[in-house]
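Asker: Kindly return the folded structure for what I paste below:
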Amino acid sequence: MIVWLNGELMDERAARIDPRDRGFLLGDALFETLLARNGNIAFLEEHLVRLWAGANILGIPLPVSTGHLAVACEMVLEANGLIDAPRVALRVTLTRGPGPRGLVPPENPAPTLLISAAESASPPASQSAIIATPRRNALSPTSRLKAAPYLDNLLAREEARARGADEALMLDTSGYVACASVANVFLWEGERLVTPAEECGILPGITRAAVLELAGRLGIDAAEEMIMPQRLPRADGVFLTNSLIGIVPLSRIETHEFEPHRMTARLKAAYELLLEADEDEEGRS
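Answerer: Okay, here's the model as predicted:
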């Protein structure tokens, strides 16, 4: 694989990260995962703006412009022969770079910026989920950032795997539904769409925002609320969203099974049209 590291394309076997890098030692880092289809990177601007905003919050200087990053992403696709691939996962990782021992950041950070790419499988038709033991800390400012420390999410996903499920739904420390290990959560209550509020310590996902916007266009009543887990089995349908899977319904949470909700299919179709329209626009530019 060819990666882009600090401004240079190179074979991944030749890539070297400083052993003092705080991303490696402390998880002092941000990342973005993007979907590319046939060379078009979905919601590229939104992802890079979120990376830039998170870097500002953490005080990590972005060493290149977002425009330069966009070009670098395309360079990685081309260098790996993935321009025509139907589905590619791009990952942009930004760390604070090397620093002295301890927690105090260096006064003049030299950030590490890495872009990699790999072909991505088609999303599943549906998934099953459990309610996981690890909780989201809604009081932590990093809960709303695409930040590198992902151990709680990793433990939640491992718990799901051990219990024979695909995904893990995570509650916040107050007991409200927050998110899945790598996705946002939506519930159908009748034909009303509900998703956990940002106050529950969720990452405000790019696809989540697109779904809420699409719901408004389609005349669907949508709301962000504090959702207790007792509402989950009473829901008429549940689905997950993230940049790679798009919209995927849950067929089961714990032992409760869900029938497909007709409005999920309608939203999925609208989301697909949104991606195709973006691809057509890119093709004409």
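Asker: For the rest of this, base every contact and every neighbour count on C-alpha atoms.
Answerer: Fine.
Asker: Longest helix in this protein, by number of residues?
Answerer: Longest helix of the chain, by residue count under DSSP state H: helix 262-284.
Asker: chain center to that helix, what's the gap?
Answerer: Helix 262-284 has its C-alpha centroid displaced from the chain centroid by 18 Å (CA atoms, centre = their mean, to the nearest Å).
Asker: what helices or strands is it leaning on?
Answerer: If contacts are counted by 3 or more CA pairs under 8 Å, 6 or more residues apart in numbering; DSSP states H and E, helix 262-284 sits against helix 206-217, strand 246-253.
Asker: Please generate a structure for the following sequence too, so the two can be compared:
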Amino acid sequence: MVATVSIEDRGFTLGDGVFDTALALNGTVFARARHLDRLMAAGEAIGIAAERARIEKAIDAALKPAPTILRTTLTRGSAARGLWPTSTGTPTVVVTTTPWSPALLGQPARLVTASGRRNEFSPTANLKTLGYLDHILAAREAASAGVDDALILNTQGRVACTTIANLFVLIAGRLITPSLGEGCLPGIMRALVIEAAPALGLAVEERPLSPAALIGADAVFLTNSVRFIRPVRSVNGALLARDGAVDALMEALAAQVARECGVPLAPT
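Answerer: The predicted structure follows:
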């Protein structure tokens, strides 16, 4: 599929938009309503009034039987110059697809702490906006260090997220993840893990988390909608433990995928 976007589109010129990334298996988007709810809420938060039915139609047109990563981009559309436009046209909606492989599941990650900070006070801290340059530069730091991802701290020096994922630590049967007030995104997989944990005997806490808490934890893992759960092997060279509870969480998520999409998450 080829899409043409105007050179005056504010997503292109100013990063004025939001996006969502989801996994589709067997022609079904996993946790589809959650993804759409978050995208619509993010658009509304920055003043983009898009029709949900239009976005649904664009997603349906992009679906295919093969395992696919869908990225749905929503921008304010075209407008005259100026930061806040007096008027805009129809919002731009673009859905792109990329093949997905189950090989992405379970790959351990090595992290390095990024030099930049995530501003938890920003009005866009909890929105998946198009302005990703801070995380791009953090990813460059990770690549330069020869590791897989970068741990990003907030302005108080506490854990916020990584460049592409939410973060959890397991300590003595308690699953701890930074609260949204710490500057992380309201990840779909983050929410699903929080919901699945109690049935596995894991208490959940959303609270501030210091980088030191990662060292000595029973397990540290990352979550996003493409890789689901990714165990963290090391942070800044320090090796981390891995607990079987992480595998149990992954099994619970895989069972949910099978129920919604009608196929196993990965070949058995």
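Asker: Which residue, neighbours along the chain excluded, lies closest to the equivalent of Ile55 of structure 2 over in structure 1?
Answerer: Matched across to structure 1, Ile55 of structure 2 falls on Leu69, judged by TM-score structural alignment. Closest residue in space to Leu69 of structure 1, ignoring its immediate chain neighbours: Leu48 at 7.8 Å, by CA to CA, 6 or more residues apart in numbering.
Asker: returning to that earlier point: could the helices and strands packed on helix 262-284 of structure 1 be laid out in a markdown table, adding distance to Leu9 of structure 1 and mean neighbour count?
Answerer: Below are these laid out as a markdown table (distance: least, CA to CA, whole Å; neighbours: other CA atoms under 10 Å):
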| stretch | distance to Leu9 of structure 1 | mean neighbour count |
| --- | --- | --- |
| helix 206-217 | 27 | 17 |
| strand 246-253 | 29 | 22 |
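Asker: Nearest to Arg135 of structure 1, out of the ones you listed?
Answerer: strand 246-253 (17.0 Å; CA to CA).
Asker: So what does Arg50 of structure 1 match up with in structure 2?
Answerer: So, by TM-score structural alignment, Arg50 of structure 1 is matched to Arg38.
Asker: returning to what we had before: buried residues, the longest helix of structure 1. List them.
Answerer: 263-264, 267-268, 270-271, 275, 279 (16 or more other CA atoms under 10 Å).
Asker: So of the residues you listed, which two are at opposite extremes in space?
Answerer: Farthest pair in the buried residues of helix 262-284 of structure 1 (CA to CA) is Met263 and Glu279. Separation: 24.4 Å.
Asker: What degree of burial does Gly47 of structure 2 show, as a neighbour count?
Answerer: 11 (other CA atoms under 10 Å).
Asker: Over to it. Which of the three states is it?
Answerer: Using DSSP: H, G, I helix; E, B strand; the rest coil, the structure places Gly47 of structure 2 in coil.
Asker: Please report how far it lies from Gly77 of structure 2.
Answerer: Using CA to CA, to the nearest Å, we find Gly47 of structure 2 at a distance of 12 Å from Gly77 of structure 2.
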